[in-house]
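Chemist: for reference, the sequence and a predicted model appear below.
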Amino acid sequence: MSEATRVLPGQAGTQGAAAARPARWAVFSNEDWWSVWIGLLVIVVAWALFANGSSLKWLAVAPAKWKTLAEAGQGIAAHWPNYLALFAAFALLFGTGLAVLGHSLARFLPAFLTLFVVSLLIFTASAWVEASRYNLEAPLLALALGLLVSNTVRLPEWFQSGLRVEFYIKVGIVLLGATLPLTLLVWAGPVAVGQATIVSLATFFTIFLVGKALGLDRRFAAVLGVGGAVCGVSAAIASGGAVRARREDTSVAITLVVVWAIVMIFVLPFASRALGLSTAVAGAWIGTSEFADAAGVAAAQAYGDAARHAGGAIAGAPDAAVQAFTLMKVVGRDIWIGIWAFTLAWVAITRWNTGDDAVRAKADVREIWTRFPKFVFGFVLASALVTWIASHYSLVDYRKIVTPDLVAPISTLRTWAFTFCFLSIGLTTRLRSLSATGWRPLFAFTAGVVVNVIIGYVLSVHVFASYWNGLGG
């Protein structure tokens, strides 16, 4: 089936309805555009509230940390109006888009209610005080639960209407843009940006070229490459949507990212101590070589705590480990999500199409625009808007004022959207399709891990050590 006629999972019936609409309504004709409008609407509302001294916190509710099940239950009971309002807001936003696209709300709303309730339970489980130790992030728990259910239980037909994988993730990616203002690159400094650029490019091309040499589809190889080069899970899904990779390919990439992220939680702090690295240098190495933000924070924090209790055996301030990690990973590398998504979307359209599709796409710039994933523009616009807002603040004030009252609520809503997506992916994925990929993705990704760790060590410990140690002074 050609790229022109292929219907993506979760979009059946959309293309025909869109084709019947007048051209002037094209901006409301598919999930890509609706994800842009929904994401930007949320961000604009959050900004309007922030500008008037308020916040979206009341709506962007999430379970608080808990130690006992009784505490968890009390937290849900105490905030049930917030959760009810949150469900109504999501149902209104997603439901409006789907209704305009010709889908049945009578089928979607009951399915989405079920999805929301299960997601709330997953979110609550991830708020357990010990969850971070085991890297039990809400989206990852959602994926695991979804895979377990889909491979053991036959889901009812009506429930399929709520599993809008692409819609949820596209909205989540637009919201992700609001948490990554371009101003962060300036605040991080040229060294952090330069090191992140070297690592991102080297790791991506290692995985991509090894994957192609092993016979992997180039779209699959690209998703694996971005997953290893940037921010792991978020980057894998963003690039998967940009190149229109198969849903199974994205699931494999996520699995590999999570596995290696967990491994690195233990390996990198141990290796850093064995090599006698300072806290800041170790934090930079962890930021260069980890594959997920949560896992990296855990590893950097562990090394900082070790320095705090080592009686001077580890050089540097304990907090410098997390500070260096944040500059390298959360700022330097994560900002590459949008760059890779935009670049790969363009390459996929202009270079990777075949036959008549390729000729038409190269000959007519309008064809490129038609095929380009619009949610990538939403990501960029969201980042630009928050960049403009952040430009009025220093880094200290941004973290103290903007982050808790504007960015944090948007980040919470993004996590909800990612959880809906991961749960939907798990509930629509069969493990037999994942096992069919064999050892080649593992080998390709592992090659990138090796390159990532070695280059990260050389740059952090030998090339830019003086810069990183300056953070821990």
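Modeler: Thanks, I have the structure now. Keep in mind the model is a prediction, meaning the values are calculated, not measured.

Chemist: from here on, contacts and neighbour counts on C-alpha atoms
Modeler: OK.

Chemist: longest helix in this protein, please.
Modeler: helix 247-274 (DSSP state H).

Chemist: quick check: the gap between residue 127 and residue 408.
Modeler: Going from residue 127 to residue 408 by CA to CA, to the nearest Å gives 16 Å.

Chemist: next one for the comparison:
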Amino acid sequence: MGQEIEKLWKSEDYWAIWFSVILFTGISTGLITVVPKVKKWVSDPLQAVPADLGLWILYLGIALGVLMTIGVAIMREDWRKFFGGFTIVFVLAVVSYIVAAQTTIKAWGLGYAIWALFFGLLIANTIGTPKWILKGAKSEMFIKTGLVLLGGEILFSEILQLGAPGLLVAWCVTPTVILFMWFFGTRWLKMASKRLTIIIAAATSVCGVSAAIAVAAACRAKKAELTLAVGMTMIFTVLMMIGMPALCNMVGMNPAVAGGWLGGTIDSTGAVVAAGAFLGPVAEKVAAVVKMIQNVLIGVVAFVVALFWVTKVDRDPKAPRPSLMEIWYRFPKFILGFAAASVVFSFILMPIYGHEEVSQILKLSKVFRGWFFCLAFVAIGLESNFKELASQLVGGKPIILYIIGQSFNLILTLLMSWIAFGGILFAPFE
């Protein structure tokens, strides 16, 4: 018990929760009223960060750096080297956001994550990442903090917007696709890495990047495994965002059915909304809400994966079954922070403050979450090398798993969307 209490102050899992609690509290009490975002630009990158916004971004970098440096110091790590390395990681995150904010690039769905990975990988695989920068590239700490912040955005009230039809599409298809891809990857393809298999399955069936990083953290995956899964997911997301609305228009698909199909298959909330907008307001609303309902499963899937890994995958077959206390010690605590944030916002803050006030809180926390994820992908890139990535692609099995799994997902989701929104099982959605 004493060891667990000590971890409250010396573990990244717990510090991800403490960082999130501090930020949530600061926003909720009015101490934090602005979280800067890079602006869109067309031809002049300086339009993305005008002078006043640039000053706010500088303040943000200093504030986050100081906050996390305090945590690192309490964890008894070298806080001076962390702060120096963090400064470079933050600058690269800002550059990634600026590139992603260019209007054409944004329209193509090439978000900050892909650019953050690109710049990190470019440095790591050309000049090499200096060791002092790596001290500030704490990808897991950034990821876990961002995930706890994401938990607050998972509001159970959103499930009620589409009711049973939305649940049918989002909650029946998702676990089915995960199980299909898990068994296909481990038993048919016999992929060497079970961690890579489950990350690709989660990214395909739930919500792309967010699900991938949650499950990767839950099963303690390698950086290269997460990088590969995210890279594949983002490439196919762009193709699906462009191709699926065109196909729906070509065949004259019912807007609500099309929306359910888009929301249940495209692996990014932003891409889902953009694709739905091509088909009109009904498709856009259904697509967005189905994706929101599906996002609720991020925490559930991460929790189940973490439990499965502790009790089955990482367990020595010759050793006795781990006790409940051992499971608790090994279980990633940030997942509990994710779940707690969702419960607090859904069932405590929502009734007290109301939807409008909570939406304002989440509007700011969502920007914080984006910065943490961007920092994480920069850090992952700086820690990775192409040789390790190439080793994960031997035989092309990850690509085969993704293509077969996504094909199954597309067919099953279309069927469920037709049943749910096409007037088959429920009244037609208008």
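Modeler: On my side now, so go ahead. Here the structure is a predicted model, which is why all the values come from computation and not from measurement.

Chemist: drop the TM-score for these two in here.
Modeler: Scored against TM-score structural alignment, normalised by the length of structure 2, the superposed chains reach a TM-score of 0.93; 425 aligned residues with a CA RMSD of 2.2 Å.

Chemist: returning to what we had before: what comes up buried for the longest helix of structure 1?
Modeler: 247-258, 260-262, 264-265, 268-269, 272-273 (16 or more other CA atoms under 10 Å).

Chemist: which strands or helices does that helix pack on?
Modeler: With contacts taken as 3 or more CA pairs under 8 Å, 6 or more residues apart in numbering; DSSP states H and E, helix 247-274 of structure 1 sits against helix 218-229, helix 233-243, helix 279-289, helix 293-308, helix 431-435, helix 440-457.

Chemist: map residue 338 of structure 2 across to structure 1 for me.
Modeler: Matched by TM-score structural alignment, residue 338 of structure 2 corresponds to residue 379 in structure 1.

Chemist: any residues touching the helix or strand hosting that match, and which ones?
Modeler: Using DSSP states H and E, residue 379 of structure 1 maps to helix 374-390. The contact list for helix 374-390 of structure 1 (CA atoms under 8 Å, 6 or more residues apart in numbering) reads 32-33, 35-37, 39-40, 43, 170-171, 173-183, 242, 338, 341-342, 398, 402.

Chemist: now, which of these lie within helices?
Modeler: 32-33, 35-37, 39-40, 43, 170-171, 173-178, 183, 242, 338, 341-342.

Chemist: show me what residue 262 of structure 1 aligns to in structure 2.
Modeler: In structure 2, the residue paired with residue 262 of structure 1 is residue 238, using TM-score structural alignment.

Chemist: what sits against the closest residue to its match other than its chain neighbours?
Modeler: Distances taken as CA to CA, 6 or more residues apart in numbering put residue 109 closest to residue 238 of structure 2, at 5.8 Å, once the chain neighbours are dropped. Applying CA under 8 Å, 6+ apart, we find residue 109 of structure 2 in contact with 237-238, 241, 270-271.

Chemist: what's residue 109 of structure 2 aligned with over in structure 1?
Modeler: Using TM-score structural alignment, residue 109 of structure 2 lines up with residue 135 in structure 1.

Chemist: separation between that match and residue 431 of structure 1?
Modeler: In terms of CA to CA, residue 135 of structure 1 sits 22 Å off from residue 431 of structure 1.

Chemist: and for residue 31 of structure 1?
Modeler: On the measure of CA to CA, residue 31 of structure 1 and residue 431 of structure 1 end up 27 Å apart.

Chemist: what is the burial count for residue 385 of structure 1?
Modeler: 19 (other CA atoms under 10 Å).

Chemist: let me fix that: residue 319 of structure 2
Modeler: Neighbours of residue 319 of structure 2 (other CA under 10 Å): 7.

Chemist: wait, a helix at it?
Modeler: No: secondary structure of residue 319 of structure 2 (DSSP: H, G, I helix; E, B strand; the rest coil): coil, not part of a helix.

Chemist: all helices for the stretch 51-200 of structure 2, in order.
Modeler: 51-74, 79-100, 103-107, 112-124, 131-134, 139-153, 163-167, 173-183, 194-202 (DSSP state H, counting those that start in this stretch).
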